[in-house]
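Enquirer: can't give you the sequence, but here's the structure:
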């Protein structure tokens, strides 16, 4: 069994949503794991933000009984993996609790480090990009020669390559310019909804990895 601890700032928005989403996905897949959440600046006993509760309800999750809690040495000792929402959370954690140095990561970085096929997918994407450029050049030449049939055939090949490129590229650039999970605090429900979608996408990948490990185990 793996024990996951999600950490954000106040333990009222991001980490409770991550906790609830992972617990639901794990139950759906029949996975054996435990989940908790905490905050680096959390006050004990606070309710989750109303928009966070509402967004989770839209996903069929009742997390209205959530109560915030601060990060403690006991929680960190309990966890096998500590996943923070931002790099600054992780930095604070390691500075304040050196015990967490070997188990604390940002959510995104931890998942990306464990997706074993990532390097292969980069190579495959590079190959597909070369093929796309080759087909484009061939199509341009066919059009210049007035060969409509060949141009149409190449157009079809380009559509297929574009689909393959989209599939193999999914998640490769996930960190982009922002390896942190966006903070919805103070925003409207739509802002919370976007953050929940971002977290959910990463949680789904986390569940995929855990499931693959449990199969192999």
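Expert: Arrived safely, thanks for sending. Keep in mind the model is a prediction, meaning the values are calculated, not measured. Numbering: from 1, shown residues only.
Enquirer: Could you use CA atoms for every contact and neighbour count after this?
Expert: OK.
Enquirer: Would you mind pulling the contact partners of stretch 69-83?
Expert: Stretch 69-83 is contacted from outside by 2-7, 10-11, 37-46, 97, 99-100, 103-107, 110, using C-alpha atoms under 8 Å, 6 or more residues apart in numbering.
Enquirer: which residue ranges form the strands in this structure?
Expert: Using DSSP state E, the strands of the chain run over 2-8, 33-39, 81-84, 104-106.
Enquirer: which helices and strands does the second one pack with?
Expert: Going back to what we said before, that points to strand 33-39. For strand 33-39, the elements it packs on are strand 2-8, helix 14-29, judged by 3 or more C-alpha pairs under 8 Å, 6 or more residues apart in numbering; DSSP states H and E.
Enquirer: Okay, one more to line up with it:
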């Protein structure tokens, strides 16, 4: 059973949409996954946004989602943490360094372009090396800075748009953006399920 935690800012708009939409798919397809969501600046127990709730209801979700502030217990529970933006990813890793190996943006995690994946891997490695140098008061070379800069421009924008304060149509566009990534995620989950069944 794969445990997936979606993360956004207040856990009222994007991550509840991702949670609800994926839970529908998991149920429909009988996939071995549990899904939750949380926020890096959330107030635990608050209702999710009216527009997110409306879209989930429209999609056939009949469960209940309340906002949750991300905490150590949720991080430990999750096998994979999928954030809505690169900023959320950085915040999660800063607060919970032990989660670095399992935290990705949703769009990054489902990326299937081999060249982009290589660029991401190289950038992560370089950024880590540069941060270590800075922590040890060592000089970061212009070549290292330029390489990170060029890699940044080779990688697509992995942030999912924030519909907060927008109309239902704005939320619908965000839901569509999330759904596109969830299609790829469900494909990965299916492959994982098929692989585990073959291995029995």
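Expert: On my side now, so go ahead. All figures in this text were calculated on a predicted structure; none of them were measured in a lab.
Enquirer: Let me know the TM-score between chain one and chain two.
Expert: Once superposed, chain against chain, the TM-score is 0.75 (TM-score structural alignment, normalised by the length of structure 2); 158 aligned residues with a C-alpha RMSD of 1.7 Å.
Enquirer: For the helices and strands packed on strand 33-39 of structure 1, give me TSV that also has distance to residue 130 of structure 1.
Expert: Converted to TSV, these look like this (distance: least, C-alpha to C-alpha, whole Å):
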stretch	distance to residue 130 of structure 1
strand 2-8	40
helix 14-29	38
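Enquirer: These into TSV, with extra columns for mean neighbour count and distance to residue 135 of structure 1?
Expert: Below are those laid out as TSV (neighbours: other C-alpha atoms under 10 Å; distance: least, C-alpha to C-alpha, whole Å):
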stretch	mean neighbour count	distance to residue 135 of structure 1
strand 2-8	22	46
helix 14-29	21	41
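Enquirer: which helix in structure 2 runs the most residues?
Expert: Longest helix in structure 2 by number of residues (criterion: DSSP state H): helix 168-198.
Enquirer: Buried residues, that one. List them.
Expert: 170-172, 174-175, 178-179, 181-182, 184-186, 189-190, 193 (16 or more other C-alpha atoms under 10 Å).
Enquirer: For residue 150 of structure 1, which of the helices and strands packed on strand 33-39 of structure 1 is the nearest?
Expert: Residue 150 of structure 1 lies closest to helix 14-29 among those, at 47.1 Å (C-alpha to C-alpha).
Enquirer: How about residues contacting that closest one?
Expert: Helix 14-29 of structure 1 has contacts (C-alpha under 8 Å, 6+ apart) with 5-8, 32-39, 48, 52, 56, 61, 63, 66, 85, 183-184, 195-196, 199-200, 203-204, 207, 211.
Enquirer: Next, the distance between the ends of stretch 155-164 of structure 2.
Expert: End-to-end distance for stretch 155-164 of structure 2: 26 Å, by C-alpha to C-alpha, to the nearest Å.
Enquirer: can you check stretch 49-66 of structure 1 too?
Expert: Note: stretch 49-66 of structure 1 ends 10 Å apart using C-alpha to C-alpha.
Enquirer: Name the surrounding residues that touch it.
Expert: The contact list for stretch 49-66 of structure 1 (C-alpha under 8 Å, 6+ apart) reads 12-13, 16-17, 20-21, 24, 46-48, 188-189, 192-193, 196.
Enquirer: Can you find the partner of residue 171 of structure 2 in structure 1?
Expert: With the correspondence set by TM-score structural alignment, residue 171 of structure 2 lines up against residue 192 in structure 1.
Enquirer: What of residue 61 of structure 2?
Expert: Residue 61 of structure 2 maps onto residue 61 in structure 1, by TM-score structural alignment.
Enquirer: neighbours around that match, how many?
Expert: Residue 61 of structure 1 has 16 neighbours, counted by other C-alpha atoms under 10 Å.
Enquirer: how much space between it and residue 19 of structure 1?
Expert: 11 Å.
Enquirer: got it, and residue 182 of structure 1?
Expert: 16 Å.
Enquirer: now swap in residue 138 of structure 1 and tell me
Expert: Distance from residue 138 of structure 1 to residue 19 of structure 1, by C-alpha to C-alpha: 51 Å.
Enquirer: With residue 152 of structure 1 instead?
Expert: According to C-alpha to C-alpha, residue 152 of structure 1 and residue 19 of structure 1 sit 50 Å apart.
Enquirer: returning to that earlier point: helices and strands around the longest helix of structure 2, which ones?
Expert: helix 14-29, helix 50-59.
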